[in-house]
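Student: Please work out how this folds:
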Amino acid sequence: MTLSLEWIGMLAGFLTTFAFVPQVIRVYRTRSTHDISLPMYSIFVTGVGLWLYYGWLIGSRPIVLFNAITFVLAGAVLVMKLRFR
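Tutor: Here you go, the predicted model:
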């Protein structure tokens, strides 16, 4: 992969991954998950886990790095959704 393509992947991964940070902070502070869909987050976390595995299989640093972080962030929201019911 060319360096410029990898940087595009890194920027895209950064932006889409860190979009979850405000949601994680809000849920943690308010302990409110009423408006969060359990099925959506369950499916999403599973999909991100599969993207992470795919990225590892093909050796793509941007896919592995940002899907690992997204998995943790979205997984945290999912865990809080289950815990704060």
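Student: can we go C-alpha only for contacts and neighbour counts from here?
Tutor: OK.
Student: what's the nearest residue to the residue most central in space within the chain if we skip its chain neighbours?
Tutor: When C-alpha atoms, centre = their mean is applied to the chain, the residue found nearest the centroid is T70 (2.0 Å). Spatially, and ignoring its direct neighbours in sequence, T70 is nearest to T17 (5.2 Å; C-alpha to C-alpha, 6 or more residues apart in numbering).
Student: and this one, so I can compare the two:
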Amino acid sequence: MEIVGFIAACLTTAAFLPQVYKTWKTKDVSSLSLPMLVMFFVGICLWLIYGVYKESPSMICANAITIVSAIMLIYFKLKYQKQ
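Tutor: Next up is the predicted model:
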């Protein structure tokens, strides 16, 4: 079953990376919602804690990578938003 978790982890984590790349390249954050990003970040942190509790390598790996992606998008949103 852990293999299914790793496949799901790879797909969901990889699906998030194009948004990070696009935002980094274009510096266009107008379509990103800061409250959504913060809620997403908190949710992913909780999933990581849950994965550690359940001792699930797939959950730990995917959520650790996604936390980095979420932090990058929050940083881009704060840095590049129009004032």
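Student: Tell me how far the residue nearest to T70 of structure 1 lies from A68 of structure 1.
Tutor: Noted for T17 of structure 1: a distance of 9 Å to A68 of structure 1, by C-alpha to C-alpha, to the nearest Å.
Student: hmm, back to that, residue contacts, the residue nearest to the centre of structure 1?
Tutor: Shown here is T70 of structure 1, whose contacts under the criterion C-alpha atoms under 8 Å, 6 or more residues apart in numbering are T17, F18, F20, V48.
Student: Can you find the partner of S42 of structure 1 in structure 2?
Tutor: Under the alignment by TM-score structural alignment, S42 of structure 1 pairs with V38 in structure 2.
Student: For I7 of structure 2, see how far away that match is.
Tutor: Counting by C-alpha to C-alpha, the gap between V38 of structure 2 and I7 of structure 2 amounts to 26 Å.
Student: what do you get for Y53 of structure 2?
Tutor: According to C-alpha to C-alpha, Y53 of structure 2 stands 20 Å off from I7 of structure 2.
Student: go on, F41 of structure 2?
Tutor: F41 of structure 2 is 21 Å from I7 of structure 2, where distance means C-alpha to C-alpha.
Student: Contacts only, for the closest residue to Q81 of structure 2 other than its chain neighbours.
Tutor: Leaving aside its sequence neighbours, Q81 of structure 2 sits nearest to V29 (C-alpha to C-alpha, 6+ apart; 6.1 Å). Contacts here follow C-alpha under 8 Å, 6+ apart; on that basis V29 of structure 2 touches T23, F76, K77, Y80, Q81.
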